[in-house]
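Visitor: only geometry, no sequence info:
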């Protein structure tokens, strides 16, 4: 069965995604233009890799790029508990503006852990740029560092979504749009 047969509904098309990414990159450029403080984008591996690449290519100011990996899901659809950082950044973020680039903010547990981690490394500010946001599932209030901002691509209904870097059991990251995975594919 082709990948399309695994998707119940398409929520955002390639064109929707490209338009929104361009808007986010423009907003980030405007917000940090003229700042004397260096800017670093930190992608949360692995889900944010496509979103990070698309956003940073459209940001019109100098920006460093790195990745961090936090694990909280395992191979299922439910979080396995407290997140842990399994691969840290290499760039020194002390005194820099950091934009944490995430594929999806769900409960907020992982994001809160990562923001606190970057703050402990001396970041001047920590902003969040998430492709999808599921505020209906939030369990942890997001506290940004310094004058951090929250950039959101789309507000996502409470569905299990895949595509554009997001996966189920490491599959579907290559789907170029965001769709709702048919329940029989993950149950």
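Guide: Now that the structure is in, tell me what you want to look at. Every value quoted in this text rests on a predicted model; they were computed, and no experiment measured them. Numbers count the residues shown, from 1 in each chain.

Visitor: from here on, contacts and neighbour counts on C-alpha atoms
Guide: Fine.

Visitor: report the central residue of this structure.
Guide: With distances taken as CA atoms, centre = their mean, the chain has residue 102 as the residue nearest its mean C-alpha position (1.1 Å).

Visitor: which helix or which strand is home to it?
Guide: When elements are defined using DSSP states H and E, residue 102 is found to belong to strand 97-105.

Visitor: how big is the angle separating the helix or strand just after that strand from strand 97-105?
Guide: Using DSSP H and E, the next helix or strand after strand 97-105 towards the C-terminus is helix 109-120. When axes from the mean of the first three to the mean of the last three CA atoms, to 10 degrees is applied, the directions of helix 109-120 and strand 97-105 differ by 170 degrees.

Visitor: put this next to the previous one:
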């Protein structure tokens, strides 16, 4: 039904919905409460790794019940491909000193782990008070480096997923749920 409706609106390429908007919201609310509890009274900086995690960060920061700041980075290892090149390039860096913050990276998906491992290495060199990673999706079957998130909302099998900020050729980011894409 969902695939049929999407196809009628020009969204061909969706196989099936994996996680509904309601399921995502429920998990984000739990993550927001955990962040609020863990960092109450502490300077908190939430970082989105653009572009994929902008939707996740927006909803996560609204679920956090304590003061927090946000920052943005952009890194790429995919380019226009659906497969990681293995080379991570920082294309947008933070514009502030993070040494006085507890830093939480809000990531859309951890696949090979190379991008997040590189970003975390870079940020650790800047001496934040603490550094952790909250990921919307974790795909451990694809891991190529020793990397684990501190908090994962969903674990996914080795599928190409879109929606809720994740794209395929810049399409599907606006879907309010996460779906498997046809490649």
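Guide: Noted; the coordinates are in hand. Please read all numbers here as calculations on a predicted model, not as lab measurements.

Visitor: need the TM-score between these chains.
Guide: Aligned and superposed, the two chains score 0.92 in TM-score terms (TM-score structural alignment, normalised by the length of structure 2); 176 aligned residues with a CA RMSD of 1.4 Å.

Visitor: picking up where we left off before, right, and the residue nearest to the centre of structure 1 touches residue 41 too?
Guide: No: no contact is recorded between residue 102 of structure 1 and residue 41 when judged using CA atoms under 8 Å, the distance being 10.3 Å.

Visitor: which neighbours do the two have in common?
Guide: Where contact means CA atoms under 8 Å, 6 or more residues apart in numbering, the residues bridging residue 102 of structure 1 and residue 41 through contact with each are residue 52.

Visitor: please name the residues that touch the residue nearest to residue 154 of structure 2 when sequence neighbours are not counted.
Guide: Once flanking residues are discounted, residue 154 of structure 2 sits nearest to residue 137: 4.9 Å by CA to CA, 6 or more residues apart in numbering. Residue 137 of structure 2 is in contact with 108-110, 152-156, counting by CA under 8 Å, 6+ apart.

Visitor: hmm, which of the residues you listed are common to structure 1?
Guide: With the contact criterion set to both residues aligned by TM-score structural alignment, their matches' CA atoms under 8 Å, the contacts of residue 137 of structure 2 that also touch in structure 1 are 108-110, 152-156.

Visitor: now do the helices in structure 2.
Guide: Using DSSP state H, the helices assigned to structure 2 run over residues 2-8, 21-38, 54-63, 114-124.

Visitor: picking that back up, map the residue nearest to the centre of structure 1 across to structure 2 for me.
Guide: If you follow residue 102 of structure 1 across to structure 2 using TM-score structural alignment, you land on residue 107.

Visitor: so what's its match closest to, chain neighbours aside?
Guide: residue 135 (4.6 Å).

Visitor: residue in structure 1 matching that neighbour?
Guide: Aligned against structure 1 by TM-score structural alignment, residue 135 of structure 2 finds its counterpart in residue 130.

Visitor: tell me how far that match lies from residue 107 of structure 1.
Guide: Between residue 130 of structure 1 and residue 107 of structure 1 the distance, using CA to CA, to the nearest Å, works out to 13 Å.

Visitor: quick one, which of the two is more surrounded?
Guide: Neighbour tally, residue 130 of structure 1 and residue 107, criterion other CA atoms under 10 Å: the higher count belongs to residue 130, 26 against 19.

Visitor: number of residues surrounding the nearest residue to residue 148 of structure 2 once chain neighbours are set aside?
Guide: The shortest distance from residue 148 of structure 2 to any residue other than its chain neighbours is 7.9 Å, reached at residue 113 (CA to CA, 6+ apart). Other residues within reach of residue 113 of structure 2, judged by other CA under 10 Å, total 21.

Visitor: so what's the aligned partner of residue 63 of structure 2 in structure 1 up against?
Guide: Under the alignment defined by TM-score structural alignment, residue 63 of structure 2 is paired with residue 58 of structure 1. Applying CA under 8 Å, 6+ apart, one finds that residue 58 of structure 1 lies in contact with 22, 25-26.

Visitor: mind doing that once more with 7 Å?
Guide: Under the criterion of CA atoms under 7 Å, 6 or more residues apart in numbering, the neighbours of residue 58 of structure 1 are 22, 25.
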